[in-house]
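Q: Sequence first, predicted coordinates after that:
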Amino acid sequence: MEDKYVIKALAALAQPNRLQIFRLLVVKGAEGLTPALIAEELGMPANTLSFHLKELMHADLISQERSGRNLIYRAQYDRMNAVLSFLTQNCCQGEPCEVSPEDICKTC
């Protein structure tokens, strides 16, 4: 993964509302959530939520899919794991780590 993609992802997550949205979508899993359910869960106004969802999509951390009249947002686990792998690829100065990148998100 290139530095510019990691920087874009980390910049998107460096805002409290976006971090909350992303974490909620990670917890929700493959089912995803509609904007209405995200707004309800986080107590966030729709226009604020829309702005933050757009930023997370721009960073390729979440995906959007139309299901009938609804939009469903989901965390992009492959992208999340790629960022985590990038951040930990040279950890422990070459010594074995207690947590391998494969263990970071086994349920994803």
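A: Thanks, I have it.
Q: Going by C-alpha atoms from here, please, whenever you check contacts or count neighbours.
A: OK.
Q: Would you map the strands across this protein?
A: 62-67, 70-75 (DSSP state E).
Q: Tell me which of these sits most buried.
A: Neighbour counts (mean count of other C-alpha atoms under 10 Å) averaged over each of the strands of the chain peak at strand 70-75, with a mean of 20.
Q: That one relative to strand 62-67, how many degrees between them?
A: Angle of strand 70-75 versus strand 62-67, following axes from the mean of the first three to the mean of the last three C-alpha atoms, to 10 degrees, is 150 degrees.
Q: Presented hereafter is structure B, for comparison with structure A:
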Amino acid sequence: MFGRMEIKSAIDSFAALSQETRLEAFRLLVHHEPEGLAAGEIARQLAVPHNTMSAHLAVLARAGWVSSRRQSRSIIYRADLAHMQDVLRFLVRDCCGGHPEICEPSLTLPGACSTINAERKTP
């Protein structure tokens, strides 16, 4: 059985993504890995006011879905793919009659992102 704290952490992570703008922002950041995007560009692409987007990004950061770094006058956000893998592992840990290795291909999705992005760039 899962510990209370682990379940609470998972619930907090899911809650952060359970809002449309935050989910769209996370998906946009996954699409832009590994470079990330400036907060203003995320707001522009999602047609969300900058201050509203900042609040959404703060929720995602507290839940572990994104990380940020300052670059000159901008804050660059990136999807935290390790957190995404941890959440996926949490979901599939007891899958397939106690044989989680069967679900292992699902857990390698973040590594597949670079392959998919390379394919997109090939004409």
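A: Yep, it's here. This structure is a prediction, so every number in the text was calculated from the model and none was measured.
Q: Superposed, how do the two chains score by TM?
A: Here the superposed chains carry a TM-score of 0.88, computed using TM-score structural alignment, normalised by the length of structure 1; 108 aligned residues with a C-alpha RMSD of 1.9 Å.
Q: so how far is residue 68 of structure 2 from the corresponding residue of structure 2 for residue 53 of structure 1?
A: Applying TM-score structural alignment, one finds that residue 53 of structure 1 aligns to residue 57 in structure 2. Distance, residue 57 of structure 2 to residue 68 of structure 2, by C-alpha to C-alpha, to the nearest Å: 9 Å.
Q: go on, residue 28 of structure 2?
A: In terms of C-alpha to C-alpha, residue 28 of structure 2 sits 15 Å off from residue 68 of structure 2.
Q: Equivalent analysis for residue 103 of structure 2, please.
A: 30 Å.
Q: Likewise for residue 13 of structure 2?
A: 17 Å.
Q: And for residue 12 of structure 2?
A: Distance from residue 12 of structure 2 to residue 68 of structure 2, by C-alpha to C-alpha: 19 Å.
Q: same check, this time on residue 78 of structure 2
A: Remark: distance between residue 78 of structure 2 and residue 68 of structure 2 (C-alpha to C-alpha) = 6 Å.
Q: out of everything not next to it in sequence, what's closest to the alignment partner in structure 2 of residue 31 of structure 1?
A: Mapped onto structure 2 by TM-score structural alignment, residue 31 of structure 1 lines up with residue 35. Using C-alpha to C-alpha, 6 or more residues apart in numbering and skipping residues adjacent in sequence, the residue nearest residue 35 of structure 2 is residue 78, 7.3 Å away.
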